[in-house]
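Student: Sequence and predicted structure, then a few things I'm wondering about:
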Amino acid sequence: MTVFCSDKTGTLTEGLVRLKAACDIAGNPSERVLLYGALNASFETGFHNPIDEAIRTARSFDLSPYRKLDEEPYDFVRKRLSVLVATPTTHLLVTKGALANMLAVCSTAETADGTLVELAAVRDAILLQMAQWSGQGLRVLGLASREMGAREGMTKDDEADMTFLGFLVFEDPIKTDVVETIGRLKSLGVTLKIVTGDNRLVAAHVGQAIGLSNGNLLTGEDLRQMSDEALVSRVNDVHVFAEVEPNQKERIILALKKAGHVVGYGGDGINDASALHAADVGVSVESAVDVAKEAADIVLLEKDLGILVEGVQEGRRTFANTLKYVFMATSANFGNMFSMAGASLFLPFLPLLPKQILLTNLLTDVPEMTIAGDRVDEELIDRPRRWNIAFIRKFMLTFGLVSSIFDYITFGVLLLVFQAGVEEFRTGWFVESVISASVIVLVVRTRRPFTRSRPSRGLLVATLAVVGLTLLLPYTPLRGPLGFVPLPPLFLAALLCIVVGYVVAAEVAKKVFYRHVLY
């Protein structure tokens, strides 16, 4: 994963939304605005959300004189929520929502003394007040009402000619450790991008506070006017996307993928489902709605970027260890095949019996099975890597040929120096093949010199155990059924020299290989 996109609420912030103020159009505290906000939040029956919860818990009102008649739930197009309430004197439509969307359905505004004025006369002052709060990172909603006479029901069309009453101002503090966490992600080669429905000023403030904002910010309106090709060219340089609609989140994800990124997306709402599907790695949380959890690839138990950092690191360890196994298995199998095929051309007997080949595979698999828990060098975790078949093929050819060269050296020593018979040849090659394949795991598992990278205890113990067992087999009662014979001490000394030479040659080949083949 090279890019992770996330909303700010609960991920970058504490997620504990609190109603900081309920104010009239002049920005002064207003009991009327607080009461009407409580009516709207208390009578709505849509999905649970922290905004309404914050309003309900800010002040306890006696709402027994009021009765809910109808409701028009929030949606991501209107960005408003309306409730029709029967009051002791009339039926009242109370609406709250994003400020711009609220102003769009209002024709008048109410001052502190209850006087109604034309909205046009105070619009600039309202927007200025909102900008001041938003610049402090506070979220601002608008509140409006309309007298509905004796009507018992309502529709979306009734959200018109309303009276703007004031502001509901919310705060959600930034997490104290989020800057450090973002730094850790950056050190791992993962860029964080904020994708939020909040207004541009709030998003810009949060981005700047956590060190993301570079002056480049795109809004939902900008995205509507931008072609897909233009978005792909801009998406790398923009770290904050604000006032974004649900379908635009998916578009941002797709643009990042077209720009060559592996994209993660974190979301917990209904409106995040399409983006979670589109992302390479969809991440949700246990407290998310069911749709989001079903769309996600990973569900976290806590909404915390720190957990994501640990997940990235563990994923890369797993990937690195998987590659180790692939490198070892492919190069060893290729080398053995090349050696077996070559030996069969000039030997009048099978170089190894089928049961000896199976035993070779069984023993050499023991150290490789411990690779899953092996230690991983820091340089293999510090940046994202992708599956590269071409690199694996080059690795297999390089180290497979090095393995075969020392197999042929072993053949020469057995046939020309020790004049080995059939059973001695098979025993000698079996011992050399298993020991060299087991020891070379310690070399191939790291890009560093093998003496500077400590393997896991399990790998080291398994390697030593296999080497010891292989040396003992020709001297145990099992040698008969397996077709082995005891080896002379001089061959064991020669074997030590061959294995040491193989390790040295593999170290040299590794240094040259990684210098010329990048991954």
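Tutor: Nice, I can see it.
Student: going forward, measure contacts and count neighbours with C-alpha atoms only.
Tutor: Fine.
Student: Quick check, T11 in contact with D304.
Tutor: Yes. Look at T11 against D304 with C-alpha atoms under 8 Å: they come within range, at 5.8 Å.
Student: show me what contacts the closest residue to M396 other than its chain neighbours?
Tutor: Leaving out its chain neighbours, the residue that sits closest to M396 by C-alpha to C-alpha, 6 or more residues apart in numbering is S331, at 4.1 Å. Neighbouring residues of S331 by C-alpha atoms under 8 Å, 6 or more residues apart in numbering: F395, M396, L397, T398, F399, G400.
Student: Please compare the first structure with the one that follows:
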Amino acid sequence: MNNQKQITWHAQSAKDVLHSFEVLQTGLSENQVRDRLKEFGKNQLPQTSPKSTVAIFLAQFGSPLIAILVVAAFISVGFKEWLDAGVISFAVLINAVLGFVEEYKADRSLRKLQSFLPDKAKVRRGGAVLNIDSINIVPGDIIILGTGDKITADGRIISSSFLQVNEAALTGESMSVKKDVVPVDIGASIADQTSMVFAGTVVVNGRAEVITVESGERTQIGQISRLVADVEDEKTPLQQQLAVFALWLGGAVLIISSIVFVAGLLRGFAFFDMFKISIAISVSAIPEGLIVATTVILAIGMQRILKKKALVRRLVAAETLGSVSVICMDKTGTLTTGEMSVTEIRFTNGELLESNQRSEIRQILGVTSAALVDENGENPVFSGSPTEIALAKEYWPDREKIGIEKYAELSELPFDPAFKFKAGVYKQNGSTVMFVVGAPDILLEKSDLSDQQRKKMQSVFEEMTERGLRVLLIAKKDLNGQQTEITYDGITDISVVGFVGLQDPLRSNARHTVETAGEAGLKPVMITGDHVITATLVAREVGLLIDESGIMTGLELDKMSDADLIAHIDKINVFARVLPSHKLRIVRAWQDSGASVAMVGDGVNDAPAMKAADIGVALGSGTEVTKEIADMVLLDNNFQTIVEAIREDRTIFDNIRKMIVYLLSDSFSEVVLIFGAIILSLPIPILPAQILWINLITDGFPSVALTFEPPEKGVMKDPPRNKKAPLLDAEMKVLIFIIGLFTDALLFGIYFYLLGQDLAIHHIRTFIFVALGINSLIYIFAVRKFRSSIFRSNPFENLYLIAGVGIGFVFLFIPLVVPYFRNLFEFEALSVTEWLVLLTLALFQLVLIEIVKEIFNLKRNRQLGEYQIKVL
């Protein structure tokens, strides 16, 4: 065999291909098969060694924030702070377990693709026809194909009869492709290589013999599998931001704790006391509730998204949708239903026929049908080419009424791509009739019409075609028993009965969904393997395309450098006639231009691009391969679901930010308060154990309750979140600073005043402890809404928050009321006046925060107005 690479088998004659592989029509010999198995290996997709269970689990501890928490847990154990050590350890364990489950499931996607090929194949070897395991097919094997067969390797057709193949899983094109032995142009794309068949596609009509030219990972689907394997999983925006935040927080805590420790020693405080205070500040400042609460937020968000009929398969990926700015989608099965159907039937004069006027045409469709129907009660199962299935579904409801069984077939001409029609002769009640179904431009020339009549019918056909319909002409001819045998060339003088229009219809809400996505600042992009005309018609119908400058073909894409593509990518709304590698390149070009990309698909051809995208979205009706690879699955196949999922996802990120603002504000107050006392050589205003108890109150139920906050009004008016933006923007940092500064200024002033009143230090520390606790449990109601005032929102909208704050107050009062804990924490009873002062301070702080929020909201609304004008 000639050992050549990248041979364009589709452009060579069948005879030359057989010669190149040194094989006769009788097939390979046993010796040839054995030698080629050694040379080329098994006919299977690339195998990768799965990660070990232990390796996946240990990898979960690589997060910087997790590392900080682990160190904090050990320090807490060393000082016998068992409660804090337990909380931190639990947070670490939960995060590790959930991360392990996510990655373990993700690792299965490639192995799912590896099992995509069928188990058996019919081949000719040594003159005999054998049914062998498909894994043993080698280049040079002659494979015998028939209707319904799944193709096991890439092959060059050497003989065929009415062969049609559905290549939607590979090219994304829903209509079956006519195949024959005729060589095609050397530069033809995969979708145009009609002399070839490809692994993973399905024969829907006819039969053929093909010689295997590529097997295993060298097939087209094998190259897709390799692309999937080669695409590295990148961290999501939230993972990246949490990592940066953890490093920043860890460094800040280390510096602040060290400064407090050194300052205390310089001011004469005992070494051990300062060490305990520094550790308490460190543990308190690190929000160990952040990981657990973030996980809860993501989990709750996933449940909300699930109620919208979208299944998020990866927990951390639940936040990625909020930063999505570009949604790439395949036309077939995404904007369209993915199924051919009869959309209209017209009479010869162009009159649209209603359902009760279609009896004659349905009768002809039923008599000539090549579809197989498995009658299963009220839910029959249709098989065959997409066109034949669509025609069968049209006549099937009237099958008994139109009397199909009365017609006996005398002869038949199956659909032939060369002649573009099918015909048959049938006998019924002593008369003989011929029915013909096929391309109007061919059959009109064979009709009994005058030139004027033919011209009128031609205009009917052209009008239907311009609306994106595939049109079939239905005709008949009474033979009066004079003729039973027919030929393709011998058919003349047929009478036109009508026209049938078929279409892979748009989903009913496709245009509305595209418009909604645009209003949310998202850019929908169609990427399809279909022809330019089809893609253009669909794009215009859904509102994606204004003029033809916004469309690009795969061949045009091949001529562009990566730099040129990135420079022009934002001007292209539709990519047509593309290959799987094109889809991957388009996604990466968008990402290189700074966009966060969601890739929607349903076929194997979408897999590499889906895996490379920031989030891969599969249709529920898609292949198992795409669903395994996807981050999210649309259970109802509804593009609208993506927009709803984005709404929920933006809420997820909002709630994470609210929680961080809440947790850090309290920590900031404690640090500044203690540091100020040390600098002024005053007694420590709050002890380490008291700090940790406050930490338990704020990091516990109230912060977790924030995770249940519903979407705020206006969340979909914001532009997509920049995935490179910091976790905390300027407004969040200002809120943290104001909350902390205000609390510290007031409390420090009160603390200084109380010290001058000759009150016991335990009494003063009790006051400071309660002040910190009440403040944190009150201002959480201001933090829960970024875009609106607490005074204009329903306080009972989140009952979990009410309950969480209630539990927080219970924990606040336990060390004040229960004698054992009161003695343990060295607390004293406060007067009614002191309680009123504490409540007044908390409410005053709440009002101040609302004023700051209102200023920010006025600025945000002005910016949103400018953004919307820019979008429009």
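Tutor: Nice, thanks for sending it over. Model, not experiment: these values are computed from the prediction.
Student: what's the TM-score here?
Tutor: Taking TM-score structural alignment, normalised by the length of structure 1 as the basis, the two superposed chains have a TM-score of 0.72; 445 aligned residues with a C-alpha RMSD of 4.3 Å.
Student: So what does the residue nearest to M396 of structure 1 match up with in structure 2?
Tutor: If you follow S331 of structure 1 across to structure 2 using TM-score structural alignment, you land on S665.
Student: Report the central residue of structure 1.
Tutor: Centrality entry for structure 1: nearest residue to the mean C-alpha point is G264, 4.7 Å, by C-alpha atoms, centre = their mean.
Student: can you tell me which residue in structure 2 aligns to that one?
Tutor: Counting by TM-score structural alignment, the partner of G264 of structure 1 is A598.
Student: Give me the helices and strands touching the helix or strand where that match lies, please.
Tutor: Per DSSP states H and E, A598 of structure 2 falls inside strand 597-601. Under the contact criterion of 3 or more C-alpha pairs under 8 Å, 6 or more residues apart in numbering; DSSP states H and E, strand 597-601 of structure 2 touches strand 326-329, helix 580-592, helix 607-612, strand 615-619.
Student: Which residues does that strand contact?
Tutor: Residues from elsewhere that reach strand 597-601 of structure 2 (C-alpha under 8 Å, 6+ apart): 321, 324-330, 333-334, 587, 590-591, 606-607, 609-610, 613-619, 622, 626.
Student: Quick check: longest helix in structure 1 by residues?
Tutor: Ordering each helix of structure 1 by length in residues (DSSP state H) puts helix 305-346 first.
Student: how close does that one sit to structure 2?
Tutor: Compared with structure 2 after the fit, helix 305-346 of structure 1 shows a mean deviation of 1.8 Å (mean C-alpha distance after the TM-score superposition for structure 1).
Student: could you check the angle helix 305-346 makes with whichever helix or strand comes after that helix?
Tutor: Going down the chain from helix 305-346 of structure 1, the next helix or strand is helix 354-369, by DSSP H and E. Interaxial angle of helix 354-369 of structure 1 relative to helix 305-346 (axes from the mean of the first three to the mean of the last three C-alpha atoms, to 10 degrees): 160 degrees.
Student: Can you name the helix or strand that F484 of structure 1 falls in?
Tutor: Per DSSP H and E: F484 of structure 1 is located in neither a helix nor a strand.
Student: Alignment lookup: it to structure 2.
Tutor: Under the alignment by TM-score structural alignment, F484 of structure 1 pairs with F827 in structure 2.
Student: List the contacts of its match.
Tutor: Applying C-alpha under 8 Å, 6+ apart, we find F827 of structure 2 in contact with H762, H763, R765, T766, P815, L816.
Student: Return the distance of the residue mapped onto the third one from structure 1 relative to A437 of structure 1.
Tutor: Read it as R765 of structure 2. Aligning on TM-score structural alignment places R765 of structure 2 opposite R426 in structure 1. Distance from R426 of structure 1 to A437 of structure 1, counting by C-alpha to C-alpha, to the nearest Å: 16 Å.
Student: between those two, who's got more neighbours?
Tutor: Summary of the neighbour comparison: R426 of structure 1 and A437, criterion other C-alpha atoms under 10 Å, with A437 having more neighbours (29 against 23).
Student: Could you check how far the closest residue to the more buried one other than its chain neighbours is from Y502 of structure 1?
Tutor: Once flanking residues are discounted, A437 of structure 1 sits nearest to T364: 6.4 Å by C-alpha to C-alpha, 6+ apart. Separation of T364 of structure 1 from Y502 of structure 1 (C-alpha to C-alpha): 16 Å.
Student: what about the helices in the stretch 751-872 of structure 2?
Tutor: Remark: helices assigned in the stretch 751-872 of structure 2 by DSSP state H, counting those that start in this stretch are 761-783, 799-817, 819-825, 832-871.
Student: so can I have JSON lines of those helices showing distance to V177 of structure 2?
Tutor: Converted to JSON lines, the helices of the stretch 751-872 of structure 2 look like this (distance: least, C-alpha to C-alpha, whole Å):
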{"stretch": "helix 761-783", "distance to V177 of structure 2": "59"}
{"stretch": "helix 799-817", "distance to V177 of structure 2": "57"}
{"stretch": "helix 819-825", "distance to V177 of structure 2": "79"}
{"stretch": "helix 832-871", "distance to V177 of structure 2": "41"}
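Student: got a list of what the counterpart of R784 of structure 2 in structure 1 touches?
Tutor: Aligned by TM-score structural alignment, R784 of structure 2 pairs with R445 of structure 1. Neighbour list for R445 of structure 1: K324 [criterion: C-alpha under 8 Å, 6+ apart].
Student: so what corresponds to M632 of structure 2 in structure 1?
Tutor: Residue mapping for M632 of structure 2 onto structure 1 gives I298, with TM-score structural alignment as the criterion.
Student: Its match is in contact with E286, isn't it?
Tutor: No. Counting by C-alpha under 8 Å, E286 is not a contact partner of I298 of structure 1; they are 9.9 Å apart.
Student: between these two, what contacts are shared?
Tutor: Contacts common to I298 of structure 1 and E286, judged by C-alpha under 8 Å, 6+ apart, are absent.
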